[in-house]
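In: Would you be able to build a 3D model of this:
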Amino acid sequence: MAILKVNIVTPDGIVYNHQSKMVVAKTLDGEVGILPQHAPIIVPLSIDEVRIKRVDSENHEDAIAVNGGVMEVRDNVCTIIADSAERERDIDLDRAERAKSRAEKRIQEAHEKEDRDAVQRATVALNKAINRISVSKHRR
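Out: The predicted structure follows:
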């Protein structure tokens, strides 16, 4: 049985390094599933979770909050390079909820000032916080 090696790397180092049966990620064009022997690709990723079905157990699936980045698949190696990424077990839920509240407040203030750039930046921060909250709920 062929396996897929999965590496997720940020500027802080390796966040994830395991063997997998399948990786599911959301690209800018939609969701993509990667199996062993997949054709080589390089795709930009959206702010969303990456789901990884591990080889060690039929039901073992890891969820990683990835805040954009790029995924390259080649020679049964799936490498994700992202500005930030967190495993579900490493997410501080209280911190993520505070970040969500701050981003919502910043969006409201930016709308009042009619500052489109600030709205856009705060919306990205909100999406990151929501992603982290969502992924943290996968904890066992």
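
In: When you work out contacts or count neighbours from here on, use the C-alpha atoms and nothing else.
Out: Noted.

In: What segments of this structure are helices?
Out: 93-113, 116-136 (DSSP state H).

In: Please name whichever of those is nearest to residue 69.
Out: Ranking the helices of the chain by distance to residue 69, with Cα to Cα as the measure, places helix 116-136 first at 12.6 Å.

In: got the buried residues for the closest one?
Out: Across helix 116-136, burial judged by 16 or more other Cα atoms under 10 Å covers 118-119, 122-123, 125-136.

In: to compare against the first, here's another:
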Amino acid sequence: MAEMTVQIVTPDGIKYDHRAKYILAGTKDGEIGILPGHVNIIAALEVHEMKIRRIDDDNHVDWVAVNGGIIEVKNDHVTIVADSAERERDIDVSRAERAKLRAERELEEAQQAADNIDQVRRAQVALQRAINRINVGSK
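Out: Okay, the predicted model is just below:
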């Protein structure tokens, strides 16, 4: 059976290290599906839920909330380097929901001020990350 090694690395260390037969990731250019034997690539990642189908069982899927970064595919070794990443089992959904509410408030305040585009962008990213964590944590 063809397989790949998948590692997700953050500043806190390795967050994921398993063998897989399929990966779905969200890049800046859209979603990309990766199978063993995929051409070597490097791509920028979006804040997105990553789907990893493990080799041990067709129904075994790991979901990981990845907050941007890069993906490198080279000779059936997939490395994701991200600022942060969390597996579905590690996400506290109620905490993520509180972060979403906080980000929505901050976004509304920043849009009303209308003079600080950076503040609006930071609030948008925080909201996007919170929604991503909720989606993955609710799988």
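
In: about what we covered before: any chance of JSON lines for the helices of structure 1, columns distance to residue 84 of structure 1?
Out: Formatted as JSON lines, the helices of structure 1 follow (distance: least, Cα to Cα, whole Å):
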{"stretch": "helix 93-113", "distance to residue 84 of structure 1": "14"}
{"stretch": "helix 116-136", "distance to residue 84 of structure 1": "10"}
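
In: Indicate which one of these is closest to residue 34 of structure 1.
Out: helix 116-136 (19.6 Å).

In: quick one, which of the helices of structure 1 is nearest to residue 85 of structure 1?
Out: helix 116-136 (9.1 Å).

In: Mind giving me the packing neighbours of that closest one?
Out: strand 41-54, strand 61-74, helix 93-113 (3 or more Cα pairs under 8 Å, 6 or more residues apart in numbering; DSSP states H and E).

In: the inter-axis angle of it versus helix 93-113?
Out: On the basis of axes from the mean of the first three to the mean of the last three Cα atoms, to 10 degrees, helix 116-136 of structure 1 is oriented at 160 degrees to helix 93-113.

In: so helix 116-136 of structure 1 aligns onto which residues of structure 2?
Out: Here helix 116-136 of structure 1 aligns to structure 2 at residues 117-137, judged by TM-score structural alignment.

In: Superpose on structure 1 and give me the mean offset of that stretch.
Out: Its aligned residues in structure 1 lie a mean 0.4 Å from stretch 117-137 of structure 2 after superposition (mean Cα distance after the TM-score superposition for structure 1).

In: Centre of the chain to that stretch, how far?
Out: Taking Cα atoms, centre = their mean, to the nearest Å, one finds the center of stretch 117-137 of structure 2 at 12 Å from the center of the full chain.

In: what residues does it touch?
Out: Stretch 117-137 of structure 2 is contacted from outside by 47-49, 63-65, 67, 86-93, 96-97, 99-100, 103-104, 106-107, 110-111, using Cα atoms under 8 Å, 6 or more residues apart in numbering.

In: Report the buried members of those residues.
Out: 47-49, 63-65, 67, 86-88, 91, 93, 96-97, 99-100, 103-104, 106-107, 110-111.
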